[in-house]
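**Q** this one's sequence-less:
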């Protein structure tokens, strides 16, 4: 099976390609320097020549705060880019998987959002990702949409690396404690996506490591496992203002994964443990 993966220079795209290669699949990863997904002619020509069996679309404009002011760039990547890739997939009858986000929801309440709940994004980034979902559903007959949250992986910057870096010079940190969600280790997620794309179990899925926590609890667990003596002060969202509004409730139900025979990802604390081991080996 030949699989084209966009966003190869990012955390998830990198791990998706690496896992596919381990399984002996024909993986082709592209970054923005390899293929401008906002250019429909380039995308059409590239995909037709490559002729993959499937496309896993991980590329996205993910600078949430910057997106509020740089709306054209965000829209072009997340909506137009997705449209170009989906159309190209349709033309060659390739499977298509679109990676979406918890930001498509408004973050209200304390329940877990189901795959069937109607999205209602509160920021421009979330709006473009939801519009991307709609483009995929309108253009294609068979598709996968996988919503993910709080991603961390080996290839790129993330919350875990930021906490470890800050711990080098600080012994006390203020971290938001009223936003709740599920951390997601791209190594675990990549395995699921590669397995899923080889099936015909199409539809919308939520995928993250099991369990919920706040960013403050996430930070505490990172420091605990890394044996770092750093005090975490849990603060409110209002005490840490950002350009874009963040959803306070990013809990997502993953029941559909189980219902369709996919194994849930490991608990997030276990994912943190394995990730810390992975990045410690990188340092060596």
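**A** Received the coordinates, thanks. Since this is a predicted model, take the numbers as computed values, not measurements. Residues are numbered from 1 along each chain as shown.
**Q** for the rest of this, base every contact and every neighbour count on C-alpha atoms.
**A** Fine.
**Q** which SSE is residue 193 in?
**A** When elements are assigned from DSSP states H and E, residue 193 belongs to helix 186-197.
**Q** buried sites along the next helix or strand after that helix?
**A** Counting by DSSP H and E, the element after helix 186-197 in chain order, helix or strand, is strand 203-206. Residues of strand 203-206 classed as buried: 204-206 (neighbour count, 16 or more other Cα atoms under 10 Å).
**Q** which one of those is nearest to residue 256?
**A** Lowest distance from residue 256 to the buried residues of strand 203-206 (Cα to Cα) belongs to residue 205, with 6.4 Å.
**Q** which secondary structure elements does the longest strand out of those in the chain contact?
**A** Looking across the chain with DSSP state E, the single longest strand is strand 95-101. Contacts defined by 3 or more Cα pairs under 8 Å, 6 or more residues apart in numbering; DSSP states H and E place strand 95-101 against strand 54-57, helix 82-92, helix 124-139, strand 144-148.
**Q** dropping in the other structure now:
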């Protein structure tokens, strides 16, 4: 079986690589269907998803069973000014992959975001709720979803949120570093969502990919919190001597508007392959314990 993963140097792509090479994750063994596997891990420098000819030539030659698209332009604020680049990566890239996936009869799993919703309300968004993004990032990601649905019949769209993992930059690493350096942090308390461990997300993506259960999925950690709650839990679990104070989004000068409430409900996951996503606090605790263990092992 051949598998192609784009964005392989990012948090999720790197986590998928780790699981596939180990044949297991923190949540358990992966399906033995992946034991006989040829995988192409492609970063931006290897493979430009915004170039239809390049995508066509590569994929028609490799002929994968499935494609996992982790590539994205994720700098939410920069998207507001670098709109062409965001559009190419977040919208045209998925379109190109969908066109060629259909041509070679490959499954396409495209990773999307909670930012496709407007952030209004207080009930977690379900897969059937109508998206209404409020930022360029969210708009380009939603268009990417639409292009996938229009151009590919064997697709999975997996929306996630507040992702952190062992590789690359993320909120957990940022808070730990800033907490150690500053001793005091102000963190917004008026945005609610679901912190998601990349290990959990990667495991579920690999479960979904082997099925014929096509459609849109929400896949986030269980439970919700504010960024302030998230930061305070990170500091507590890390044992860092730092105080965390709540503030409001209005006190931060940011180019892009963030959804005030973007909690997702994993309804499709529960109804198909099963929802084994951990509670966000449990998953974060395990993540930080693993970081501490790795740190000690390297001493």
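**A** That came in fine, so what should we check first? Values in this document were obtained by computation on a predicted structure and should not be read as measured data.
**Q** now the TM-score, please.
**A** After superposition, the two chains reach a TM-score (TM-score structural alignment, normalised by the length of the first structure) of 0.97; 284 aligned residues with a Cα RMSD of 1.1 Å.
**Q** quick one: the helix holding residue 193 of the first structure to strand 144-148, angle?
**A** If you take axes from the mean of the first three to the mean of the last three Cα atoms, to 10 degrees, helix 186-197 of the first structure sits at 160 degrees to strand 144-148.
**Q** in helix 186-197 of the first structure, what counts as buried?
**A** Buried residues in helix 186-197 of the first structure, counting neighbours by 16+ other Cα under 10 Å, are found at 186-194, 196-197.
**Q** rewinding a little: for the helices and strands packed on strand 95-101 of the first structure, give me JSON lines that also has mean neighbour count and distance to residue 106 of the first structure.
**A** As requested, those are exported to JSON lines (neighbours: other Cα atoms under 10 Å; distance: least, Cα to Cα, whole Å):
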{"stretch": "strand 54-57", "mean neighbour count": "23", "distance to residue 106 of the first structure": "24"}
{"stretch": "helix 82-92", "mean neighbour count": "22", "distance to residue 106 of the first structure": "22"}
{"stretch": "helix 124-139", "mean neighbour count": "21", "distance to residue 106 of the first structure": "9"}
{"stretch": "strand 144-148", "mean neighbour count": "22", "distance to residue 106 of the first structure": "14"}
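**Q** in a markdown table, list the ones you listed along with distance to residue 244 of the first structure.
**A** A markdown table is the format used below for these (distance: least, Cα to Cα, whole Å):
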| stretch | distance to residue 244 of the first structure |
| --- | --- |
| strand 54-57 | 24 |
| helix 82-92 | 23 |
| helix 124-139 | 8 |
| strand 144-148 | 19 |
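**Q** of all these, which one comes closest to residue 42 of the first structure?
**A** helix 82-92 (9.3 Å).
**Q** sorry, back to before: now the buried residues of strand 203-206 of the first structure in CSV, with distance to residue 88 of the first structure?
**A** Listed next are the buried residues of strand 203-206 of the first structure as CSV, based on distance: Cα to Cα, whole Å:
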residue, distance to residue 88 of the first structure
204, 21
205, 23
206, 25
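**Q** of all these, which comes closest to residue 156 of the first structure?
**A** residue 206 (22.5 Å).
**Q** residue in the second structure matching the closest one?
**A** If you follow residue 206 of the first structure across to the second structure using TM-score structural alignment, you land on residue 218.
**Q** same question, residue 188 of the first structure
**A** By TM-score structural alignment, residue 188 of the first structure lines up with residue 200 in the second structure.
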